[in-house]
Each structure stands twice: as C-alpha cells, then as structure tokens.
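A.B. asks: got a structure for you, letters missing:
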C-alpha cells in the first residue's frame, strides 16, 4: 500500500500597513500561521497565499490599503498566488464593498477576528509550543507600517466577560460605537485580546518589540472612527503583560514599547488606580530590559504617580508622546477633547519639572471644520511657547461615520495644506535650535542598521527617539570599532545637528 504524503505547508506572504497596533495584529496572525506549519515570505511573488493587513484611519491610509490590495491581486491573476486575504481596519469599515468590488479577495478578517486567519488560509490549528515568540527575519514579511469566517470573535462570545469602564458604557449609550450605516459591518463590536500564550512572529528585529496592553477606545473625539473599528476600551490582564514582557526579554529583546489607543487608561476597567504606573514599575524591574516606553498619553490622565514612575527608573525612557490635536479651546471643544493652550502649558511644565530632560512629542490636526485663522494663530503661539522636541501635523480627514462628518464650516483643502506647511516650518526652526544643544553630548544609541541613503552611514536611535516616528541619528564614525552590529547598544557622542536629525561617532560598545 502506498504511503500518503502529508499536504505541503502553504507559503504565505504578509503585508502589514498602518500603525504599531496593526503591526502587532500582523505578528499575531503570522504567529498563528507559523505555528500551524505555514511558511512566511516577504516576497509576494513567491507566496501561494497573500495577506494584506489594512489601515483605514484617514483617507490616505485607506487609499494605500486599496492600492496594496489591488497590487497583490495581480499576483493572484498573473502570478502563483492562489488566495488573497484582506484583514484589519478596512474590513471593519468596508467588508461588503471589498468583496463586491475586488472579486480576487477570497476572505476577509476583521480586527476582532485574528484567529480566523487560520480558517481563511485553509490551515489547521496546531498545539501550542513551549514558547510562543519567534523572531521574524526581514525576508518573511513586508511591513509598511471570499466569505467571512464563522470563528471570529465578532460572533463568538468571549470565554470570560470583557471588563468595561463606566465611560465606555456611557459612550455606548450615547451611540459612540454605532456602525449601523456601515454596510456589512458586524453588529457586535470586536472583543478580541491576545495574551501571553498567543504566538507572535516579531517583525521588529531582535532587539525591539511592541506589546499591546489594551485595545479599543472609549473617548468621544469627533474626528476619529477608531472606536467604531476596534471596539470599546479593554485592558489586558496585568499578569499577562508582565509574562509576555519577561518572555520577550528572555528571547533577547532589550527595548519594549507599550502601545494602545490610550495607554494611560490602562487598568481602569480592571479596577486598577494608576494602572499604567503600576505596570511600568513592575516591568522596569525585569533584568535585561534596557529601554521601556509607552505610546500614547491622554493629556488629562498624566498623573503625578505616572511621572514619578518615569523619573524613578533609569530604564524607562524619558520620553512622552501626548497627542494634543489642537490648542484652541473652541476647536478642542468641537473635537470633544476639552482644555486649551493655557492648561496644556501647565501640564507640560508639570511634566518637565517631574522628569528633567524628558523629550516631548505631540501631534495636531489642522483644518478641522470651523477652524478659523484666529484658531490657527492660537495654535502657532502655543507651539512657540511649548517647544516640543518632536511634532507631527495631520490635515483633517473628513471620515464618514465620525461626529465631525456632519459638521458645517469645512475648510478648503488648499487652506488646510497652507496651514500645515506654516506650522511645520515653525516647528522646523524650533527643532533646529533645540537640536544644536545636543552637540557634544554622549548618549546611548541603539544601532539599527545601514542607512537606506548610503552604506557609508548607519542609523540609530537614542531613548529620546521612538521607533519609526522621530528623527534619526546617523553614525558616520565607528571610533575604534571595525563594524557595528544591528540591534546592539553603543555609547556615542553627538557631533552634528540638523533640523531633525543628528550625526554621531561611536565612543564605546557594544553594551
């Protein structure tokens, strides 16, 4: 009798778009596929199954997602791929339209259906290994920053009740999470949360990793549809996060970035007071963890205890990202954010007094409906006074389903772009002056690899640079070393400063 050969494991190509939270979702789905025996490739032309994990935060992100899906569809119609799966936020918003308008798509997986990737790809679940974490090589995924599965958590109730915050329950009563007008959107909001036993393939190299400590959002911001896409705010168990962090460090990870839509709400649904501060304090004790940071901080939840914890531990990065969105009280009121320039300046003073030398980052939205020239002047004066280390500016995106979509007073696109350019030019001058103060300082630098511009330069970061989003440190002098190793830490002296980037020479290491 002839022996029947087992089916060959499929080769899966993964393209991840969008924010770090989306990247963690991709790592989880890749981990599930890897554990089930699938082989991962970063070359779409080699893949039998293609997965695009999409973003739909603003119009430009949605367009990038659609363009990428169509590009991958060509590998199915003209190449070797036999299946195309679309995952992520775009699925939550346009589930039926994706199926209808892109017939090459075989299956869709929403933000709360990550485990459905196995059924969508046609591979079977496998027993859990001793360690759920594996380091993903650069050739296995491309990161850009059919029928719906029945096994997703949209349809299956959670094993245990999902905790909730009073604020979230109130927002739900007020209709914050409604998706009634979204054709094809599931009625039940996503409830999924991965845990420390969930497999992940890390796409961030051997030294750094993200940990998602919470999912969803309860805030009422009128410019944003993320709560509709990802559901109500929910925290992971304290012990689960700590266990995951310990496992990652045991695997060689030395930098951990905690992420969530609002990490400063962490633990409120679990009955924890100052939950983020408690979590940071516990994680900072892990031996071998060199850098620990978190993204993002909601301004009215920056407590004294949180700042005290940041200042207390040397391995907690002296870095705070506070997306303020605007400084005009009238615009912030329309955004349902509250506060204004004066209150924000007092908050920043409190932060700087509690944590001397801390790097501060923020982001703003210009062109929000009803924004006037006077509102922009308030914002510009605030930027001059605040002197942020890092600053990003988004142009308002009129998102259907957001509260602001129905607002009158829409600002012309040309005016919005002009306001953005002016604000960034203002910040450029502030940044240039501030970066000059870095020259001569000796700092610890994480070397990340050769520069994309030239192999003669290496790129790295200090604790004052978050992954991907801030300026770079270019290393043009290796000191006494013949070569550098990516993912290792070195001491370096800053020798030059430009508008946003720095130049350094290695003085010692690796550490």
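C.D. replies: Received the coordinates, thanks. The model shown is predicted, which means the values in this text are computed figures rather than measured ones.
A.B. asks: going forward, measure contacts and count neighbours with C-alpha atoms only.
C.D. replies: Noted.
A.B. asks: all helices for the protein, in order.
C.D. replies: 20-35, 59-78, 89-101, 117-121, 166-173, 226-230, 238-250, 275-283, 304-312, 329-334, 341-354, 373-386, 413-436 (DSSP state H).
A.B. asks: Next, the angle helix 59-78 makes with the third one.
C.D. replies: The reference is to helix 89-101. In terms of direction (axes from the mean of the first three to the mean of the last three CA atoms, to 10 degrees), helix 89-101 departs from helix 59-78 by 50 degrees.
A.B. asks: circling back to that earlier point, same list (the helices of the chain) but as JSON lines, adding mean neighbour count and distance to residue 360.
C.D. replies: Shown next, in JSON lines, are these (neighbours: other CA atoms under 10 Å; distance: least, CA to CA, whole Å):
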{"stretch": "helix 20-35", "mean neighbour count": "24", "distance to residue 360": "19"}
{"stretch": "helix 59-78", "mean neighbour count": "17", "distance to residue 360": "25"}
{"stretch": "helix 89-101", "mean neighbour count": "20", "distance to residue 360": "29"}
{"stretch": "helix 117-121", "mean neighbour count": "21", "distance to residue 360": "38"}
{"stretch": "helix 166-173", "mean neighbour count": "14", "distance to residue 360": "28"}
{"stretch": "helix 226-230", "mean neighbour count": "23", "distance to residue 360": "24"}
{"stretch": "helix 238-250", "mean neighbour count": "18", "distance to residue 360": "25"}
{"stretch": "helix 275-283", "mean neighbour count": "19", "distance to residue 360": "18"}
{"stretch": "helix 304-312", "mean neighbour count": "18", "distance to residue 360": "13"}
{"stretch": "helix 329-334", "mean neighbour count": "19", "distance to residue 360": "20"}
{"stretch": "helix 341-354", "mean neighbour count": "16", "distance to residue 360": "9"}
{"stretch": "helix 373-386", "mean neighbour count": "16", "distance to residue 360": "9"}
{"stretch": "helix 413-436", "mean neighbour count": "16", "distance to residue 360": "12"}
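A.B. asks: this is the other structure I want to compare:
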C-alpha cells in the first residue's frame, strides 16, 4: 500500500507492559496501511494507551487525554482520540458519558482489533486482511520488552491489576521464544522479560508442562 490511510499518534502511559501493547498496536496498524505521527498537529487520529492500577495513574491517564483533546480541537485537521488499555478495562460502559472527547474505547484484551476500530473512526471501509492478527511485533532500538504473562492473583488493596487484567495467566513458551527470535532477527540485542509476577511464570500450566516451566528455561 503506497499511500498511507492516515497518520496515528501513539501516547503510552504506565508500565513497560503497556509499551509492549502499544508496539503491538503500532505493528498491526502499520501493516494495515497507517503511518506513525509524532506531533498531534500532524496526526489524523491519536491512541492513548492508559494505565489505571493506582488512582494516581487513572488521574494521569484522564488528564493526558483531556489535555490532548484541548490541544487538537483548534488544530488545522481533526484528530479524534481513541483510549485504550487499563482505563477502558476498568470503567467500561461508564466512559462514553464521562469522556465525550474520546471517539472510541478499547479494552486491554481487545487491542488486537485496533485496526477495525481505527478504520471505523476514520470512515475507512474495507475488509480487514486475514493476515493482520498474525503480524509480527517490531520495535526500534537494541532493547525490547517481552511479556511472558498477564494478570495477577495477588489482590493487594492498593492495586487494581487483578480486576483489570484478570487472574494470572502465563504465556506459553513457544510463543515467547518465537517473538524473541523475530525481535532478534529485526536487530534487537537485549530482551527484558516482563510480567506482573515473573517468578511464578508457568505455575498455571497443566501438570505435564510444569516441570519444564521456568523463566530460566526460556
């Protein structure tokens, strides 16, 4: 696709796991024909990937979104905002009424459908190519984070992760190794394995898999 369908501004808040999720959405949208913008005034649409594990993180996510809305409302071009990640996962159906400045909301576990969401907001009519969900994640630079799990089983009073991301679930070793190989082939030289609790990775696997399940074996 020679002419980009539009330019997308990416704003990521919170932890390294959100950076991984943004990388994934960027890779999907790039494969689908969108280019990246680095300034709100140059963007056709903006994605704000939010954090909400603490009250302060939620406040920062909402403030950042509203500041962006104020910045683009008087711009030369329209720049609708799509809010992704933890805030939509936590507050769900309450958000459209509370944040009319936002064009669409995407929960953390729905981010693989980001191409359809962006197409819908921008009025792009097409059938999404079947290959899109299989797009390989790409990053810039020599260091990359790789998620080995998501969710958490520790219901700490100050943290909302179990309610936002669900119970702890390990990613299977095959998919982790495949992603690492792709990243190394793309020029990455240092991989940082991340998760809410990397020390218990694999303990939720079936019994026959548990013996070989440890971060060291990865």
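C.D. replies: Structure's in. What do you need? Note that the structure is a prediction, hence the values are computed from the model and not measured.
A.B. asks: before we move on, the earlier item: select, out of the helices of the first structure, the one closest to residue 212 of the first structure.
C.D. replies: Among those, the nearest to residue 212 of the first structure by CA to CA is helix 20-35 (6.7 Å).
A.B. asks: As JSON lines, the helices of the first structure with distance to residue 496 of the first structure would be great.
C.D. replies: Output for the helices of the first structure, formatted as JSON lines (distance: least, CA to CA, whole Å):
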{"stretch": "helix 20-35", "distance to residue 496 of the first structure": "30"}
{"stretch": "helix 59-78", "distance to residue 496 of the first structure": "34"}
{"stretch": "helix 89-101", "distance to residue 496 of the first structure": "41"}
{"stretch": "helix 117-121", "distance to residue 496 of the first structure": "48"}
{"stretch": "helix 166-173", "distance to residue 496 of the first structure": "48"}
{"stretch": "helix 226-230", "distance to residue 496 of the first structure": "40"}
{"stretch": "helix 238-250", "distance to residue 496 of the first structure": "33"}
{"stretch": "helix 275-283", "distance to residue 496 of the first structure": "33"}
{"stretch": "helix 304-312", "distance to residue 496 of the first structure": "28"}
{"stretch": "helix 329-334", "distance to residue 496 of the first structure": "38"}
{"stretch": "helix 341-354", "distance to residue 496 of the first structure": "25"}
{"stretch": "helix 373-386", "distance to residue 496 of the first structure": "24"}
{"stretch": "helix 413-436", "distance to residue 496 of the first structure": "8"}
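A.B. asks: Stretch 239-257 of the first structure aligns to what range in the second structure?
C.D. replies: Using TM-score structural alignment, stretch 239-257 of the first structure corresponds to residues 174-192 of the second structure.
A.B. asks: Identify the residues contacting that stretch?
C.D. replies: Stretch 174-192 of the second structure is contacted from outside by 136-139, 141-148, 218, using CA atoms under 8 Å, 6 or more residues apart in numbering.
A.B. asks: what about residue 42 of the second structure, neighbour count?
C.D. replies: 19 (other CA atoms under 10 Å).
A.B. asks: got a list of what the one in the first structure that sits across from it in the alignment touches?
C.D. replies: Matched to the first structure by TM-score structural alignment, residue 42 of the second structure sits across from residue 46. For residue 46 of the first structure, the contact set (CA under 8 Å, 6+ apart) comprises 11, 13, 80-81.
A.B. asks: From the contacts of stretch 174-192 of the second structure, list the buried ones, please.
C.D. replies: 137-139, 144-148 (16 or more other CA atoms under 10 Å).
A.B. asks: If you drop the residues flanking it in sequence, what lies closest to residue 138 of the second structure?
C.D. replies: Spatial nearest neighbour of residue 138 of the second structure, excluding adjacent residues (CA to CA, 6 or more residues apart in numbering): residue 27 at 6.1 Å.
A.B. asks: Point out the one among the helices of the first structure that comes closest to residue 295 of the first structure.
C.D. replies: Among the helices of the first structure, helix 20-35 sits nearest to residue 295 of the first structure (CA to CA), with 9.7 Å.
A.B. asks: I'm done for today, thanks for sticking with me.
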